[in-house]
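Student: Sequence first, predicted coordinates after that:
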Amino acid sequence: MIVVFDARCLLCDGWVRFLLRHDKRRVLRFASIQGANGQALLERAGLQVDGLQTLLLVDGDRSWQHTAAILGVLHALGWPWRLAWAAWLIPAPLRDALYRWLARNRYRWFGRSDTCLMPPHDHAQRFLD
């Protein structure tokens, strides 16, 4: 599974660091939207980098966006993170509206880095770009 994320977003940076810490089975890999692999995955999913307001989760030919991507990632982490699947009980339009509101404001609330996230040395092989 590949998580495509904004490497300049400090909220996204924190999310990736959380995933690296909790992905004990090392099933997740990462591609930034600023890199060639991330852009190719976005294009394949029909998304553009400009104005992108979603996390993308790619597993083979399938991909998920918004809250479905987050829930898929948490499911991949295993117990106890799989409990987040209870959020599926909330209608997707409601979940995704909240997600998009947070995504639109992520730079203002959490900040933005002028440089892309540098992967920790012991996880560098998990990053595609």
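Tutor: On my side now, so go ahead. Just so it is clear, the model here is predicted, and its values are computed rather than measured. Residues are numbered from 1 along each chain as shown.

Student: can we go C-alpha only for contacts and neighbour counts from here?
Tutor: OK.

Student: got the contact list for the residue sitting nearest the centre point of the chain?
Tutor: Residue closest to the mean C-alpha point of the chain, counted by Cα atoms, centre = their mean, is residue 55 at 4.0 Å. By Cα atoms under 8 Å, 6 or more residues apart in numbering, residue 55 lies in contact with 3-6, 65-66, 69-70.

Student: another structure for you, compare them:
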Amino acid sequence: MTGTCDPESHEWARHEHVIVFDGVCNWCHTWVNVLIDHDPHETFKFGTLQSEQGQQILHTLQLSTEDFSTFLLLEQARVYTKSTAALRIVRHLPGFWPLFYLGILIPRPVRDALYDYVARHRYRWMGKTDACRVPSPDQRRRFV
């Protein structure tokens, strides 16, 4: 899914790249840590789907505000979900990561089916926490 988020009505849309993730998902926390570690130019900002701003975006896009089966990538006011969001993220990372962007050649329904499988099992595989992630003091500037 691709949509838009009006920069005039949503503060996060003013940032060039914002990843909005499930704040209680340990799988998601792991990937946020990987992204922070492999994003030396601090290209990405982060926010949670459970936050007021995250909920506003979900509502605007008519996505569930309770079942967080995807994360969002806000990229210059456009919103990407599922495999498309993941692939658009890796193309901005250094090293071998951009090679994964070749996955964009796989038809989206196939990519999203794999994404949905992982999303359905992520809590079973990695668990979840009772509260949203709290960034460390040096990471705080990366969170919106």
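Tutor: Sure, I can see it. Remember, it's a predicted structure, so these values are computed and weren't measured experimentally.

Student: In helices, which of the contacts of residue 55 of structure 1 appear?
Tutor: Among those, the members found in helices (DSSP state H) are 66, 69-70.

Student: Aligned to residue 19 of structure 1, what sits in structure 2?
Tutor: If you follow residue 19 of structure 1 across to structure 2 using TM-score structural alignment, you land on residue 35.

Student: what helix or strand does its match sit in?
Tutor: Using DSSP states H and E, residue 35 of structure 2 maps to helix 26-37.

Student: so the helix or strand just after that helix corresponds to what in structure 1?
Tutor: Once the chain leaves helix 26-37 of structure 2, the next helix or strand it forms, by DSSP H and E, is strand 45-48. Aligned by TM-score structural alignment, strand 45-48 of structure 2 corresponds to residues 29-32 of structure 1.

Student: Please apply the same query to stretch 88-97 of structure 2.
Tutor: The aligned range for stretch 88-97 of structure 2 is 72-81, by TM-score structural alignment.

Student: repeat for stretch 57-71 of structure 2
Tutor: The aligned range for stretch 57-71 of structure 2 in structure 1 is 41-55, by TM-score structural alignment.

Student: starting at the chain centroid, how far to that stretch?
Tutor: How far stretch 41-55 of structure 1 lies from its chain's middle: 12 Å, per Cα atoms, centre = their mean, to the nearest Å.

Student: Could you do stretch 125-144 of structure 2 as well?
Tutor: Averaged C-alpha coordinates place stretch 125-144 of structure 2 at 13 Å from its chain's average position (Cα atoms, centre = their mean).

Student: same question, stretch 11-19 of structure 1
Tutor: The answer for stretch 11-19 of structure 1 is 8 Å, by Cα atoms, centre = their mean.

Student: what comes into contact with it?
Tutor: 5-7, 77, 106-107, 110-111, 117.

Student: can you check stretch 136-143 of structure 2 too?
Tutor: Contacts for stretch 136-143 of structure 2 (Cα under 8 Å, 6+ apart): 42, 44-47, 135.

Student: biggest helix in structure 2, by residue count?
Tutor: Secondary structure of structure 2 per DSSP H: the longest helix is helix 108-126.

Student: What helices and strands are in contact with that one?
Tutor: Under the contact criterion of 3 or more Cα pairs under 8 Å, 6 or more residues apart in numbering; DSSP states H and E, helix 108-126 of structure 2 touches helix 26-37, helix 82-90.
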